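# just a sequence and a predicted model for now, questions to come.
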Amino acid sequence: MTQSSPPRHAVVIGGSLAGLLAAAVLAEHATVTIIDADSLPDGPVPRRGLPQARHVHLLWSGGARAIEEILPGITDDWTAAGAFRRSLPTDLVTKTAQGWLRRHEEMQFNISCSRDLLDSVVRSRVIGLAGVTTLQQSRVMSLEGSATRITGVRVDTPEEENRLVTADIVVDASGRGSRARAWLEALGPIGLRQAEVDSGLVYATRIFEAPAGAHASGFPIINVQSDPRVPVPGQTATIVPIEGGRWQATLSGTRGGQPTADPDEFIPFAKGVRDPIVGELLEGKKPLTDVAVTQGTANRRVYFEKADLPDGFFAVGDSVATFNPLYGQGMTVAAQGLLAVRALLRAKGLGHPGIGREAQRVIAPQVAIAWDLATSQDILYPGATGMKPRAGAGLLNGYIDRLMTGALTNESLAAALLQVITMNRPPTYWLRPAMVWEVLRASDRGALKAAPLTTAERAVGGLDRAPGSAQPEHPGKPAGAVEPPAAVEPLDGAEPVDDADPVGQAR
């Protein structure tokens, strides 16, 4: 009679989105213990260890599709709980650095809701999986093992200090406040390198009661982006309709132009960005919260994949890299990386020698793409610190600028723009020969001069309908009309935090 081997066990440090998805992936191969310093709530309520959840979060279609692969049916679960699946650019009124984007029929989508709701739905699904348990109000103090092999963690729990939890693999998903670098270096030198680019960004959020009729009419996301080509602090303003008949409004500013927690300054700041529409829409609306402010938003990357990691360990999510939250990359990068880990584990198994190091390497490509997109723009703002752009970055930025200018009037360029921004395609998608030809011919002739809100949306928002204050989305068509879609291919707090990912901006 053959004796079966004991079941494998995995430890995931951190119960935010990246940790939950890691647990779901590992649950196919092992029992899983999620260790978190918080009490993990049953519903969509704030968590002490996730203070950035107070700000706008959008999950791009690239991330939503990855999570749907890991947790089938999760999109329906989100919408049943009150989230909105928003068509892009149909349900988006955005002023990019180049101008107002037209509202074509659906090319991509995002999931819009509070971060608390988004996480709670995933948490309910993952904690309900067979073999997944949690160790809450518990803090990991160190990794157990050696410089060649991790065998578990030491944890302080409410009942016991320095408790040993053994594991075949340990995944660090503890977020921006991760201590994994120090833990690993305590076991022996492994050559971990870190990079940072900091634009000095601060963002501030306040939730308002949405006006009557906004929910029924499907009021769009409103977003005014900064322009990194202009040597002034980059300031943005965004409104995202979320569950419960609310508008979540987030402002941001880089070094020298940051928003504050002063409620009297919130709407004036929103009116002072490149277009005043967000401030005008918020004027007269009932605030439901104070102003929440977050600093410590630097892009920071630890190159785990280049280090001589001990076996039995890898890191995911904000533990690996944090991005300026305005680009909306964190959740999607984590989800796509873990989808790649799932494929690796299904191919080789959890017991394969060096599986942790291989997992770290398959996560790296998505991290690198997001890192290059974010840092190449952030370093342009006044007072930004960190690594300088690579040679040739100016030429590439010029090409992207021309592409984005063309996207204002050319539907196929708009579709290509959204393919990359929503993280369904890598930036090399923009360099296909047919695309280069279209970009070289791009022009902003016929670009919109004002926000493409319909007459009904302006009425719901309470905007002044003075002559010249509105413009149809497409010249020669009634306001609100859309054209057929293009043919496209299918903070640093005291507690560890994870996956800051408020609304993205293209550049």
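Received, thanks.
# from here on, just use CA atoms for contacts and neighbour counts.
Noted.
# who touches stretch 365-382?
When contacts are defined by C-alpha atoms under 8 Å, 6 or more residues apart in numbering, stretch 365-382 is touched by residues 197-199, 228-229, 231-234, 254-256, 299, 301, 321, 323-324, 327, 329, 333, 336-337, 384-389, 393, 426-427, 507.
# quick check on those: which are buried?
If you count burial by 16 or more other C-alpha atoms under 10 Å, the buried members of those come out as 197-199, 228, 232-234, 254-256, 299, 301, 321, 323-324, 327, 329, 333, 336-337, 384-386, 427, 507.
# buried residues of the helix or strand harbouring Glu265, list them for me.
Element membership of Glu265, judged by DSSP states H and E, is helix 263-271. Across helix 263-271, burial judged by 16+ other C-alpha under 10 Å covers Phe266, Ile267, Phe269, Ala270, Lys271.
# so which elements touch it?
helix 277-282 (3 or more C-alpha pairs under 8 Å, 6 or more residues apart in numbering; DSSP states H and E).
# change it to 10 Å
strand 202-209, strand 235-242, strand 246-253, helix 277-282 (3 or more C-alpha pairs under 10 Å, 6 or more residues apart in numbering; DSSP states H and E).
# among those, which is nearest Ala180?
The closest of these to Ala180 is strand 202-209. By C-alpha to C-alpha, the value is 25.9 Å.
# pull the distance from the closest one to the chain's centre.
Centroid displacement of strand 202-209 relative to its chain, using C-alpha atoms, centre = their mean, to the nearest Å, is 17 Å.
# which elements pack onto it?
Contacts defined by 3+ C-alpha pairs under 10 Å, 6+ apart place strand 202-209 against strand 235-242, strand 246-253, helix 263-271, helix 277-282, strand 292-294.
# on that earlier part again, which of the contacts of stretch 365-382 fall within strands?
Members of those lying in strands (criterion: DSSP state E): Val197, Asp198, Asn299, Arg301, Ala321, Thr385, Gly386.
# circling back: reformat the helices and strands packed on helix 263-271 as a markdown table; add distance to Leu17 and mean neighbour count.
Output for the helices and strands packed on helix 263-271, formatted as a markdown table (distance: least, C-alpha to C-alpha, whole Å; neighbours: other C-alpha atoms under 10 Å):
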| stretch | distance to Leu17 | mean neighbour count |
| --- | --- | --- |
| strand 202-209 | 21 | 24 |
| strand 235-242 | 19 | 27 |
| strand 246-253 | 20 | 26 |
| helix 277-282 | 29 | 22 |
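# distance to Ser120 added to these, as TSV?
Formatted as TSV, those follow (distance: least, C-alpha to C-alpha, whole Å):
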stretch	distance to Ser120
strand 202-209	19
strand 235-242	15
strand 246-253	18
helix 277-282	28
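# one more structure, for comparison:
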Amino acid sequence: MATTPPPRPRVLILGGGLSGTLAAAALAPHSDSIDIVERHALPDTPQPRRGLPQARHAHMLWAGGADAIESLLPGTIDMWLRAGAHRVPLPNGMISLSPGGWYRRCWPEAQYLISAGRDLVDWAVRTQVLALPGVRLLAEAEPVRLLGTRTRVTGATIRHPDGTEKCLEADLVIDATGRSSQAPAWLAELGVPAVPETVVDAGVTYASRRYKAPADTTGWPVINIQADARLAVPGTAGTILPIEGDTWMVSLSGTRGGEPTSDETQFAAFASQMRSPLIAEYLARAEPLGQVTVARNTTNRRRHYERTRVEGFIALGDSATALNPLYGHGMSAAAQGARALRDLAANSTITSKGFARRAQRAVARPAAAAWLLAVGQDAAFPHATGKKPNLADRLTSRYINRLITTAGSDFTVVEALTDVMTLQASGRVLARPRILLAAIRGPRLPALSGPALTAAEEAVLLGRPDAPPTL
């Protein structure tokens, strides 16, 4: 007589955004019951939803994140592209002014990024995850506390819109509720010691607006004007991302003392005052769509859950490591964390002793790499608060600035920096002998006097709709 196999672990995921759905994709092969609790209703199409205000701002999904999502959910990149997203080759598909000058665009492709609206990115992932066996969405239900003891989390209590509450038991609880996560307080209620935190805040404010792209801008590059933290003034930056629907998502930002506002009449004026007026010049050729949206919740906050000693609980994405969106690493770090969770679950049982702690350390590694990229820049801005750079940080920053300056004319350095920026390689590659030698040697060519534009890109500035298509 055949024996009945034991039931597989139950998983409860708090938060139905990108981090939560990717966690479900990671664990679906290892669980017959995954409940995703989301406080808001989720649309069936790539439409705006409540609880995701950051969707109104520019999002770059770097290659490291896109590849991680594709490994979890094969076919996702194709879904994005068929829906109008853009695959942008790097570095030649980006017009970028770094603190070291304009990048050249004559190099071969080193990496890529996916340029799309955040609603589209989330929709493609969510659609596939909710079709997986055993995955169930509990929408319009709010988690209000964790269940368990000071050593093990065993579930969560959720509240429905009518005020009724229900306790959901689980073998593993994943907090993916984002920046506003209440997990530290919930764990404290169970007697878990306070979760250590590190905070760095440059006081960045974002202002974003969609624009109808000018005619004949097929294959349009990303335009990125970076701030220079070495200057004794607030850092201002801006990005034009080509997204679906022949539109541009334009985000401008400024650190404390130099913030943009929601005033529509000042949006282009702010862009014109950055280190280059290029974005403002292109906006003069585009048609604004809708209002300017402002966001101020951009603090880098790292909760060190990997140092806690509690079983049955994992924090993923912004719940554990929230990053300044300026560098575009939030989605990619969360995706790589979910992939690390999948790989660990493939080699050990979810309910095994120590699984959650090992998993928390695994998901923390890619987040830590993105953290270093963000705070290494933000901590250097005037009026930044939180953890201050020490001598080692300052020396590292000087070395990185040297590499950025050298990258203007050295593909070896461009490739290494691009690999690190896209989270395809760790910062250790920047210490390889050939990179060190390139830094010592410095730039091989004079700095460019302006952006390296194609004929078609120049034609848009001149208002010539009959220009040849952009390459």
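Nice, I can see it. Note that the coordinates shown come from a computational prediction; the quantities given were computed from them, not determined experimentally.
# TM-score for this pair?
TM-score for the superposed chains, counting by TM-score structural alignment, normalised by the length of structure 2: 0.96, backed by 464 aligned residues with a C-alpha RMSD of 1.6 Å.
# make a markdown table from the helices and strands packed on strand 202-209 of structure 1 and add distance to Leu417 of structure 1 to it.
A markdown table is the format used below for those (distance: least, C-alpha to C-alpha, whole Å):
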| stretch | distance to Leu417 of structure 1 |
| --- | --- |
| strand 235-242 | 20 |
| strand 246-253 | 23 |
| helix 263-271 | 26 |
| helix 277-282 | 24 |
| strand 292-294 | 29 |
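# can you find the partner of Thr151 of structure 1 in structure 2?
Using TM-score structural alignment as the criterion, Thr151 of structure 1 maps onto Thr154 of structure 2.
# can you say which of the helices and strands packed on helix 263-271 of structure 1 is nearest to Glu457 of structure 1?
helix 277-282 (10.5 Å).
# would you check the span in structure 2 matched by that closest one?
So helix 277-282 of structure 1 sits over residues 278-283 in structure 2, by TM-score structural alignment.
# give the equivalent position in structure 1 for Gly178 of structure 2.
Looks like Gly178 of structure 2 aligns to Gly175 there (TM-score structural alignment).
# neighbours around its match, how many?
33 (other C-alpha atoms under 10 Å).
# if we can go back for a sec, which one of the helices and strands packed on helix 263-271 of structure 1 lies closest to Ile67 of structure 1?
Of all those, strand 235-242 sits nearest to Ile67 of structure 1, with 20.0 Å by C-alpha to C-alpha.
# same for the closest one, what does it pack against?
So strand 235-242 of structure 1, by 3+ C-alpha pairs under 10 Å, 6+ apart, packs with strand 92-95, strand 108-112, strand 202-209, strand 221-224, strand 246-253, helix 263-271, helix 277-282.
# residues in structure 2 aligned with the first one?
Residues 94-97 of structure 2 are where strand 92-95 of structure 1 aligns, with TM-score structural alignment as the criterion.
# how far does the matching stretch sit from the chain's center?
Put simply, stretch 94-97 of structure 2 sits 19 Å off its chain's centre (C-alpha atoms, centre = their mean).
# residues in contact with that stretch?
88, 102-105, 112-113, 220-228, 237, 239-241, 275-276, 278, 408, 450-453 (C-alpha atoms under 10 Å, 6 or more residues apart in numbering).
# all helices of the stretch 51-200 of structure 1, in order?
61-70, 74-81, 115-127, 180-187 (DSSP state H, counting those that start in this stretch).
# do the same with the stretch 351-471 of structure 2
Assigned by DSSP H, counting those that start in this stretch, the stretch 351-471 of structure 2 shows helices spanning 355-378, 391-406, 411-421, 433-441, 455-462.
# with distance to Val125 of structure 2 as added columns, please give these in CSV.
Listed next are the helices of the stretch 351-471 of structure 2 as CSV, based on distance: least, C-alpha to C-alpha, whole Å:
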stretch, distance to Val125 of structure 2
helix 355-378, 19
helix 391-406, 34
helix 411-421, 23
helix 433-441, 37
helix 455-462, 33
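# end-to-end on stretch 313-320 of structure 2?
Stretch 313-320 of structure 2 has an end-to-end distance of 12 Å (criterion: C-alpha to C-alpha, to the nearest Å).
# got the angle between the helix holding Glu265 of structure 1 and strand 246-253?
80 degrees (axes from the mean of the first three to the mean of the last three C-alpha atoms, to 10 degrees).
# can you list contacts of stretch 180-194 of structure 1?
Outside stretch 180-194 of structure 1, the residues touching it (C-alpha under 10 Å, 6+ apart) are 13, 141-150, 171-174, 300-310, 313-315, 319-321.
# just the ones of these in strands?
Mapping the contacts of stretch 180-194 of structure 1 onto strands (DSSP E) picks out 13, 141-145, 150, 171-172, 300-302, 313-315, 321.
# out of these, flag the one nearest to Thr31 of structure 1.
Taking C-alpha to C-alpha as the measure, Thr31 of structure 1 lies nearest Val171 of these, at 13.3 Å.
# which residues touch the closest one?
Contacts of Val171 of structure 1 by C-alpha under 10 Å, 6+ apart are 10-14, 19, 22-23, 26, 34, 180, 312-316, 319, 356.
# related to what we said a few turns ago, the match of Thr151 of structure 1: what's it in contact with?
12, 146-148, 168-173, 311-313.
# tell me the two of those that are most distant?
Every pair of those checked by C-alpha to C-alpha; the farthest is Leu168 and Glu311, at 16.7 Å.
# compare the two and say which is more crowded by neighbours.
Taking other C-alpha under 10 Å, Leu168 of structure 2 and Glu311 do not tie; Glu311 has more neighbours (24 against 17).
# run a quick neighbour tally on the nearest residue to the more buried one once chain neighbours are set aside.
Nearest residue to Glu311 of structure 2 in three dimensions, chain neighbours excluded: Arg152, at 4.5 Å (C-alpha to C-alpha, 6 or more residues apart in numbering). By the measure other C-alpha under 10 Å, the count of residues near Arg152 of structure 2 is 19.
# noted, bye for now.
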